[in-house]
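Visitor: when you get a sec, could you give me coordinates for this:
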Amino acid sequence: MGRLIAVISAVLVAVFLSSILVVNEGERAIVSRFGKILKDDGITRIYAPGLHIKIPMVDKIKFLDSRIQTMDGAADRFVTSEKKDLMVDSYVKWRIRDFEKYYLSTNGGIKANAESLLQRKINNDLRTEFGRRTIKAIVSGSRDELQQDALRNASESAADLGIEVVDVRVKQINLPANVSSSIYQRMRAERTAVAKEHRAQGMEQSEIIRAKTDASVTILLAQAQRKALEVRGEGDATAAKIYADAYGQDPEFYSFLRSLEAYKGSFQGDSNVMVLEPDSDFFKYMKSPLGK
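Guide: From the prediction side, this is the model:
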C-alpha cells in the first residue's frame, strides 16, 4: 500500500512539474495546443518571462529570443550609379518586435528562415542605396548617410516579418577580384613610370651637381696654385732682397758664403769629377782664404 502511494505521489509530482512552463529572461514563448496557437480574443498569447501553466503532453512550446541579434552574412556584389561593381560586407542588428507576425512569417519562428528573409530585404535596400551613388560618393562621402538611409528603408521593409532593424553597418567595401587586379596593375605601371621619371631627374641633377663640383674643384685648385706662385714669388723676391742687402753690407763675405754653398753642392760623393781651368774663380777661396 505504501509503495502504491509513493508511485502515485511520484506521478503527481512529475505531472505537476511537466505542467510548469518556465520562460527565461530575454525570451518569449508561444504555445500551440492540438496544432493551433493559443489566442486571447483573436490575438496570439505571448508568454512573458516567468512561471506559467501548460497541459503536459498536449501543449507544444516555441521559445523565441527577444534579445538583439546580429546577422553577419557574406559579402555581396552591388552596382553603383555608374555601373561599377563593388563587393560590400555588412552586418545587421535586429530583434523581434511582433512575436505573432514573426512566428507566422518565419514558418514557426525558425531563426534561419527569419535571417534568410531579412538578408534578402537588407540586400535589396543596400542595392538601392548603392545604385543611387557613385564610387567617389561612396568611398569619399559620408558612409553614415548611406547607412542611415539603408536603416530607414530596412526598418520599413522588415516590418512585415515582425522584425525591428536596430542598425545596419557597412564593414568593408572592396572592388571585385578581377577589377582590383586590373586596377592594381594599372596603378603599378603608373607608379613605375613615375619612379623612372624621378630616377631620370635624379640622375640629371646628379650630373649637374657633379659638373658644378668638378668646376668648383678646378677653380679652387687654380686659385690655390696661383696663390702658391704668388707666395713663392714674394718669397723669392724677399730672399733676393735679403741676399742683395747682405751683399751690399759685405760683398766679400757674401761671395765667400755662396762659394762655400757651391763647394758643398758640387762635392757630394767620391766619384764627382769637375773639369775647370786652374785659374778659374770657382777655386779662388781654395787658393787663398781672402779670395784674392
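Visitor: can we go C-alpha only for contacts and neighbour counts from here?
Guide: Will do.
Visitor: burial measure for residue 96, as a count.
Guide: When neighbours are counted by other Cα atoms under 10 Å, residue 96 registers 23.
Visitor: for residue 281, same thing?
Guide: 14.
Visitor: equivalent analysis for the one 5 residues further on, please.
Guide: The tally of other residues near residue 286 (other Cα under 10 Å) stands at 13.
Visitor: ditto for residue 266
Guide: 12.
Visitor: ditto for residue 175
Guide: 16.
Visitor: which residues touch it?
Guide: Residues in contact with residue 175 (Cα atoms under 8 Å, 6 or more residues apart in numbering) are 85, 86, 87.
Visitor: looking at those, which has the most residues close by?
Guide: Among the contacts of residue 175, the one with the most neighbours (other Cα under 10 Å) is residue 86, at 20 neighbours.
Visitor: to compare with the earlier structure, here is another sequence to fold:
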Amino acid sequence: MNRIGLYVAGALLLLMLASSTLFVLDQRRMAVVYALGEIKEVIVEPGLKWKLPPPFQNVVFLDRRIQTLDSPETRPIFTAEKKIVVIDWLVKWRITEPRQFIRNNGVDIRNLEARLSPVVQAAFNEEVTRRTVRGMLATERERVMQDVQARLQDEAKSFGIEIMDVRVKRVDFVADITDAVYRRMESERKQVANELRSQGQAEGEKIRADADRQREVIVAEAYRDAQKVKGEGDAGASALYADAFGRDPQFAQFYRSLEAYRSAFRNKSDMLVVDPSTDFFRAFRGGAAPASGSGR
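Guide: Next comes the predicted model:
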C-alpha cells in the first residue's frame, strides 16, 4: 500500500508539474510569457505550448481579435459656421505589438480604451470644426472618418495597436437646437396645412356656388317650362270652355253660377246672409235653367 501511495503521489506531482509548464493557445489569443517579471517571449502560433513552472515563468493571454471602442458620451462640437452638433462614433482596433501594448496599458483592454477614447474625441473635434453641418451630414462625412483614422495612426503605434476603421454612427444637433428645429418644422407643416385647408375651403365654396347657380338655372328653366305648359293648358281649356259656352249660353250661365256657389260654400260651416231674391240665387229659383235641347 505504501508503494502504491508513492506511485499515486508521484503521478499527481508529475501532473501538477505538467499543468504548470504546459498550456494551450488558440487562434483567438496570443500568449505573453514573463520570466521573473520581464517579457520573455510572445507566442502567436496556436497549439500546445510549454514554459518553466512558476515562479520562473508566467503566461498572460491577450485577445488578437478586432475590438470595438464606442464613444463613451456625446459631447457638443462647434462646426465651421459655429453651430453645435454632437457625434456618436466607433473605432475598430486590434493589438499588433503586445510588448508595447503591455508597457503602456498593462494587460487590461479597458485601460487602453480609457486612454484611446479622449484621443479619438480630440481628432473628431479638429475635423468637425473645419466643416459645415451640411458637410458632416452628407457631402464630407466619409472624408471626416478617413481623416480621423489617419490622425490616429501615429497615436495607435504608441499604444501597440492598429486602427482598423473609424465610423460616424450619428450626427445630430444638441437637445435645445433639436427642439427648436422640430418646432420650426412643426410650424412650417402647420402653415402648409393651413394653406391647404384655405385652398380646400375656397375650392369648396366655388363648387357650392357653381352648384347653387346651376340649381337656380335648372329651377328657373323648369318653372318657365311649367308655366309655358300651364299657359298652353289654360289656353286650351279656355278655348274648350268658350266653344262649349258659345253653343249654349244658358248652360254657360248655369255653370258659372254653380262655380260661384262652390267657391262661396266651400266648407259646411260657411254661412252667407243675403236676400234670396238677389241674382246670386237665380239658379236655385230656376231663372237660369238650361234649355230643353241641352239634354239636362
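Visitor: those helices in the stretch 101-250 of structure 2, which residues are they?
Guide: Using DSSP state H, counting those that start in this stretch, the helices of the stretch 101-250 of structure 2 run over residues 109-128, 133-134, 141-159, 175-247, 249-264.
Visitor: which one of these lies nearest to residue 14 of structure 2?
Guide: helix 109-128 (35.0 Å; Cα to Cα).
Visitor: give the aligned range of that closest one in structure 1.
Guide: Aligned by TM-score structural alignment, helix 109-128 of structure 2 falls on residues 111-130 of structure 1.
Visitor: circling back: mind putting the helices of the stretch 101-250 of structure 2 in TSV, distance to residue 76 of structure 2 included?
Guide: TSV is the format used below for the helices of the stretch 101-250 of structure 2 (distance: least, Cα to Cα, whole Å):
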stretch	distance to residue 76 of structure 2
helix 109-128	9
helix 133-134	13
helix 141-159	17
helix 175-247	10
helix 249-264	99
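Visitor: figure out how far stretch 137-144 of structure 1 is from the centre of its chain.
Guide: Stretch 137-144 of structure 1 sits 20 Å away from the centroid of its parent chain (Cα atoms, centre = their mean, to the nearest Å).
Visitor: burial measure for residue 58 of structure 1, as a count.
Guide: Using other Cα under 10 Å, residue 58 of structure 1 has 13 other residues around it.
Visitor: give me the element residue 77 of structure 1 is part of.
Guide: In this assignment (DSSP states H and E), residue 77 of structure 1 forms part of strand 76-79.
Visitor: gap between that strand and the chain center?
Guide: The answer for strand 76-79 of structure 1 is 26 Å, by Cα atoms, centre = their mean.
Visitor: buried residues in it, which are they?
Guide: 78, 79 (16 or more other Cα atoms under 10 Å).
Visitor: kindly report the same for stretch 47-63 of structure 2.
Guide: Neighbour count says stretch 47-63 of structure 2 has 51, 52, 53, 57, 58, 59, 61, 62, 63 buried, by 16+ other Cα under 10 Å.
Visitor: can you add distance to residue 11 of structure 2 and give these back as TSV?
Guide: Compiled in TSV, those are given as follows (distance: Cα to Cα, whole Å):
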residue	distance to residue 11 of structure 2
51	20
52	19
53	17
57	23
58	23
59	24
61	28
62	32
63	34
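Visitor: before we move on, the earlier item: other SSEs contacting the strand holding residue 77 of structure 1?
Guide: Helices and strands touching strand 76-79 of structure 1, by 3 or more Cα pairs under 8 Å, 6 or more residues apart in numbering; DSSP states H and E, are strand 85-96, helix 111-131.
Visitor: distance from that strand to structure 2 after superposition?
Guide: Following superposition, strand 76-79 of structure 1 is found to deviate from structure 2 by 2.5 Å on average (mean Cα distance after the TM-score superposition for structure 1).
Visitor: still on that earlier bit, which other residues reach the match of helix 109-128 of structure 2?
Guide: 71, 73, 76, 78-81, 102, 105-107, 138, 146, 149-150, 153-154, 157-158, 161.
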